[in-house]
Every structure is written in C-alpha cells, then in structure tokens.
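[1] Turn this into a model:
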Amino acid sequence: MAFAKRASLFEVTDAFRVVNGADDGLPGVAIDRYANCFQIQYFGAELLPRKAEIAAAVQSIFSPDFLVSKFRLSPSGKSLEKPEMEVHFGNENAAQTIVREGNAKFHVDLLDTVNPGLFLDMRDGRFDVESRSRGKEILNLFSYTCSFAVHARIGGSTRAVNADISGKILEKGRENYRLNHLEIQKGEFFKGDSREYLAWCMRKGLHFDGVILDPPSFSRNKGKTFSVKSDFQTLVSEVAEILSPSAFFLASTNFSECTPESLAKETLKTLQQKFPRAKILWAKGQGLDFPGSGTRKESALSAVMLDVSGNAKF
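    Got it, this is the predicted structure:
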C-alpha cells in the first residue's frame, strides 16, 4: 500500500521514501530507496523488537543490492545524527550507487552517516529551481553535495556558486557536476562559512539572480553559533542585500517548530524591507512520499519560494 502511494514518482526518480512512519503503518520507522539500495531508519523504539522482520520484508519485496538499518536514537531515546548502523545485505562497495532525479543524476553512499548525499524531501524545490534558472547566476548556500546547483546548471544557469564549510562535501558536489557532464565554472565552489561568503559578496557588491538558503537547524563554527530559531531571519535580511531586482529566493528549514505558513510569513516580511513588491510563489512541506509531514519531529520541512520583483506568474 505504501509503495503504491508513490507510483507517480516512479517515472520521475528512483530515489524516494517508501515508508514514512506511522502514516504508512510503521511508527518510528522510515524506509528510503536509492536506486536499488535501501536504508531503514529507526526514530522511535516501538518497532525495534521487529527489526529483523522488517529487514527481511524489505529484502523479500525489493531484492536490494544493499540494505542497512540506522538507529537514530540513544538509550535515552534522543535522536542521533551519527547513528549505529547494521548492514543486512551487501558489501561496502554496494552501498555506493547513482540515482536519477528528473534530468539529474547523483552519487549516494548509504554508509556515509545519516544522509547518503541527497535530501529526498527537497525534490520539489530542486525541480522548481531548475525551471527558474535559465540564464541566471545562482547562489547555493549551505550547499551540502550541491544538488540544487546541479539542477540549476542543468536548467541553464550560467553559474551556480556553492558555499559549504566542508571540503569533503564540496568534493562530492564536484563529483556530481562531473557525473552530469557540467563544466565547472570559476568560483563555483567556496569552502567556508556561508555567512562569511555572504559578507564577502556584500563588500564586493555582488548580486545573484537566485539564492537557495537551507541551513542546518543548529551549527557551530569558529566559536560562533547559528540557530534557525533565533538567527534565520537575520540571515534572510543579509541574503536580501545580494539579490538582484528580479531574483527568486528559496528558503527552507527542517526545524520542527517552523511551519510552511509561519516561515513564509516571516520571510516575506523580512524580504519586503528591501523589496516591498516581493511576493510568495508557494509555501509547502515535504513531498507526496512523506505523508504526515510536519506532524512529527523526524518528518518536518518548511520551504517557501519568493519572487523579489513581484512579477512572476508561477
């Protein structure tokens, strides 16, 4: 039944969430598909006694090349970002594969911490960025493996700059560029704090035709901290300083206290201090493979797309 709900995605991608917790009949459990590799994530203890049965069912139904369980909770029940893992089937090499998403392809590695390299719940946002990027210069802040930039370049962006603090992650982004036969332009990869890059752009008077802002809920760097709860709108106001008058702006967060509606309202208010005609194009949560989005901490996303000029018709 859960698999059938995702039928409309099959022609679009081979990377999606097969089971999203209680709304698909398995409370505290998420099952993700990446091509023919699968991961089972446990966010709650309800079904831990049946973990062998669940793994056996995934193997029986899908015959995966690789299957791993990730236990994202400590003995106290607290979620962990670096979980214990149990490989049920396949070797280390089988954990690495290539997935397709529309016109793009991405490297993933199911043994690389919590996320294999592609956030499934931002698929709709990536497709929309691709559709808006032709002839534009794009800035992808907190870029992770550069999936937004790959879609932007495929969509015709003249340049898509990726800023991330991790050199290892940016190298995965370069691999994704190469996988999609994208020639890397000068300055497309910046290793450093996204806020430092913003400050540099403001000093240089640089502007972008589209900006993607998807920071972690909390981070610490060089003794400085960032939290979505207290600092997100300050960051939005800084982004506003480098937007061109006809730019689009995608802002998103997985912070569970946000809703798409509250994020859209607050971000529009901040943006209109610089661009009074700015308007919301859409505000949404996770895609159709995430039923119950926003009802649980482990299944939360708020995203808003805004048009700075107020003239966009879609």
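
[2] Could you use CA atoms for every contact and neighbour count after this?
    Fine.

[3] which residues touch the helix or strand harbouring Gln233?
    Using DSSP states H and E, Gln233 falls within helix 228-240. Helix 228-240 is contacted from outside by 195, 198-199, 211, 215-218, 253, 255, 266-267, 270-271, 274, using Cα atoms under 8 Å, 6 or more residues apart in numbering.

[4] List the buried residues for that helix?
    Residues of helix 228-240 classed as buried: Val228, Phe232, Gln233, Leu235, Val236, Ser237, Glu238, Val239, Ala240 (neighbour count, 16 or more other Cα atoms under 10 Å).

[5] Kindly report the same for stretch 40-59.
    Ile40, Gln41, Tyr42, Phe43, Gly44, Ala45, Leu47, Ile54, Ala55, Val58, Gln59.

[6] Return the residues in contact with the last one.
    In this case it means Gln59. Leu67.

[7] Centre of the chain to the host helix or strand of it, how far?
    Assigned by DSSP H and E, Gln59 belongs to helix 51-62. Computed by Cα atoms, centre = their mean, to the nearest Å, the chain-centroid distance of helix 51-62 equals 27 Å.

[8] Please generate a structure for the following sequence too, so the two can be compared:
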Amino acid sequence: MKVIVTKVAEKKIKKGIPLITKEDLTREEVLNQEVSFVSLSGETLGIGYLSKQNKGIGWFLSSKETSIQEVWLCKLFMQAKAKRERLLQDEWTNAFRLFNGEGDGFGGFVIDQYDSYAVFHWYNEFVYSIRERIIRAFREVFPEIEGAYEKNRFDNPLCENAHLFGNVGQFPMVVKENGVNYAVYLDEGWMTGIFLDQREVRGRLVDGLLAGKNVLNMFSYTGAFSVAASVGGATQTTSVDLAKRSLEKTREQFEVNGLPVEQQKIYVMDVFRYFDYAKKHQLTYDTIILDPPSFARNGKKSFSVAKNYGELIEQSVEILSKNGIIIASANAANITREKFQQNIETALKKKNVQYQFFDKKSLPEDFPAVKGFSESDYLKVFFIKIKF
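    Below you'll find the predicted structure:
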C-alpha cells in the first residue's frame, strides 16, 4: 500500500524523524497496515505503518527495507543487544531496557528485561497484530530469556495484559539494580514496580550522595528512590504518594533489602496536602525528590509538569533545610530541558534563594533517543543545591 506524504513530511522523514502525524498525509488513509511512504514527486521514501498512537498516526521505519520481515527484525534485535553488552554482563544490574522502540529502529513497542524475563509493551494495534512475528525474531536473538509478559498500552478492551511465552514467573520477582534489590510484578497492570529509566539517578543515591541526610520522596510510587537513598546512607526517608498501594509496595521494597521499615515514614496522601502537613508540624528535610507524573488529577484538581512544576519547587523550598538539595525530575515529552530548567529557576527566584545546579541526568544508555526527535528524549533530571 503506497501512502503519499506532504513536502514537509518528506523533509522530516529524510532528517530521521520517524513519527507520522495526520497532517503528514495528503489524504485520509486506512489505519493498522504496513505501507510504503512516497513523496509528492513519486520518490519512494521507505517503509513504515499506519496505526494511531498518542499524537501520531504511524511510524516511518526504514529507507532500505522493502517490508517488515523477520530477518530484518532479527537484525534490529541483534543491534540492540550489541548496544547493551555492558549491561548484559553487569553482575550488579539485571533489570533494564532491551529494545527502546524508535530509538532502536522500530517505533511502537518496547521490551524490558527483568532478570531472565522480558516484558513487551505494545503501543498501538498494528504492532500488536504482528507481535507473533516480532516475538519469533526476539526469541531467536535472545534465547536466554526464559519467559515473557505483555502490556497493551493502547485502547482496546479485547487486548489484555497477559503471560506471553515461556515460563510463568513467581511474584514478587526480585531483581537487581546497582546492587540494590527491587520487588517487581510483571503480571500486574501497566507498571511493574520500578521505572527503569531512572536507574542512573538511583545510582547516584546508592553511591552516597544523600548519606547522613533526611530525605523526602514525593510522588514516591513504590519507594524506589527512598530505598536507594537508604542504601546510600540516608538517615531517614519519608515517602509520599496518593495511591493506596504505595504503602504496601514501599514496605516491600525495604524488606527485600533487609532494611528496617520502622525507621522509614510512608504516607498515603496528596503531595500538596503533605506540604501543608509538613509546614503545620514544622517538618524540614535535607533533600526533597520531586518525580511527578507528567499529568495527574485528584478530584477537581489537576497537575501538569509543564504548567505546575514551579508550585512544587516553591512548596519544597518552604520545608527544605538550610543548604538543602532538590532533585527535580520531569518525565514529559511536551517540555524541553531548557524550558524545564527555566521553570525551576523562575520558582527559585520567586522564593529569593541562592541555588546551584550541580548535576543533571537524562535517559540512560539503554533508552537511546532519536536525534532531533525531542519526544523520544523525555526524561530531564536536575540536582540543585539551595542556600537561604
């Protein structure tokens, strides 16, 4: 099936930007099919497919291939495996990303490794429809993977999260990252219990950045930052998350590391309510970690990283110890690194404090991004010293 794209889309494709939007097409096309993209002048640009995914309507895949064959998929998986050779041999870490969608040459799905198991995340109906072809190629290149699960990240009630192939895992499964244990559940919902893209940030904490400090972990999820800080010598951690499951899950993460849970504080509470609670009880913290979802809603109140992150910074300054640290993280493709830093600085200037950005992190090596395609380079983390 040939699909004609606009002149703007042709330039975008030739620059290496793989996402296809509705505006890139010269007419409405049938979705969920493999296609050959053609310019207005009739030049064949390469292969891809059409399938709705977030803001896109398809992906450009290759200017060299003529179709999506298992041989080519094997080639992509072998290249991805070679990029991760260091991680595959790391005795201290066995949980990381094996294949990062468009960053590894095929937008629409990602694959994560948890010890000897894999989790496939399908982001649109087309990749789901050819998943058997993808899985055959994957198993040829990664025969060491004993079993796999799938997470369907698109809107189709008939496509359920399920065991995919091989052995059935026993959960919680305990995996290692930077020598720290984390309990994960590959058979529950979209999330497993740990966000693998934050490995390098947690590594800084494990290495002792917050040794001797009292740490507040906001939007804590399962408390992974809290555990990493504790392993690295933090005197106490406080974890705050609105989800009820966070209490049990955070306790479990401390327990699988043999750390005393009773020395930690865990609150199931809205983050902004906790700021009020802390101020009311005159609580202060040496370090505050802010890692909110890109968008969240609690009743009538909504939160957006792009619009509301400055409020988090301002509230944090009010309960931060003198010469404290804020670790500010944004997992959002809709805000640039420069704009995110600018929002942080605006909030800090508003609070009339001195500050120094002393470290920063982005996606780790197993999350390769596409050059010039900002949506694929979504993680921004800043380490900031505050003086007042």
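
[9] could you give me the residues in structure 2 that whichever helix or strand comes after the helix holding Gln233 of structure 1 aligns onto?
    Going down the chain from helix 228-240 of structure 1, the next helix or strand is strand 243-253, by DSSP H and E. Against structure 2, the aligned range for strand 243-253 of structure 1 is residues 320-330 (TM-score structural alignment).

[10] what's the average per-residue distance for the matching stretch once overlaid on structure 1?
    Stretch 320-330 of structure 2, aligned to structure 1 and superposed, deviates on average by 1.2 Å (mean Cα distance after the TM-score superposition for structure 1).

[11] What is the distance between that stretch and the centre of its chain?
    That offset, for stretch 320-330 of structure 2, works out to 22 Å (Cα atoms, centre = their mean).

[12] how about it: buried residues?
    By neighbour count on 16+ other Cα under 10 Å, the buried set for stretch 320-330 of structure 2 is Leu320, Ser321, Gly324, Ile325, Ile326, Ile327, Ala328, Ser329, Ala330.

[13] all helices for the stretch 201-350 of structure 2, in order.
    Under the criterion DSSP state H, counting those that start in this stretch, the stretch 201-350 of structure 2 contains helices at 224-231, 245-255, 271-280, 305-318, 337-350.

[14] Single out the most deeply packed of those.
    helix 224-231 (a mean of 27; mean count of other Cα atoms under 10 Å).

[15] Quick check: that helix compared with structure 1, mean distance?
    Mean for helix 224-231 of structure 2 is 0.4 Å (mean Cα distance after the TM-score superposition for structure 1).

[16] elements contacting that helix?
    For helix 224-231 of structure 2, the elements it packs on are strand 180-184, helix 199-206, strand 214-218, strand 236-241, helix 245-255, judged by 3 or more Cα pairs under 8 Å, 6 or more residues apart in numbering; DSSP states H and E.

[17] can you tell me which of those comes nearest to Phe367 of structure 2?
    Of all those, helix 199-206 sits nearest to Phe367 of structure 2, with 10.8 Å by Cα to Cα.

[18] how much does that closest one deviate in direction from strand 180-184?
    Angle, helix 199-206 of structure 2 to strand 180-184, by axes from the mean of the first three to the mean of the last three Cα atoms, to 10 degrees: 130 degrees.

[19] what helices or strands is helix 199-206 of structure 2 leaning on?
    Using 3+ Cα pairs under 8 Å, 6+ apart: helix 199-206 of structure 2 touches helix 224-231.

[20] So what touches the helix it packs on?
    Here helix 224-231 of structure 2 has contacts from 180, 182, 194, 202-203, 205-206, 208, 210-211, 215, 217, 220, 236-239, 250, 253-254, using Cα under 8 Å, 6+ apart.

[21] In structure 1, what range does it match?
    Taken onto structure 1 by TM-score structural alignment, helix 224-231 of structure 2 occupies residues 147-154 there.

[22] Tell me the spacing between the equivalent of Thr287 of structure 2 over in structure 1 and Arg220 of structure 1.
    Counting by TM-score structural alignment, Thr287 of structure 2 lines up with Gly210 in structure 1. Separation of Gly210 of structure 1 from Arg220 of structure 1 (Cα to Cα, to the nearest Å): 26 Å.
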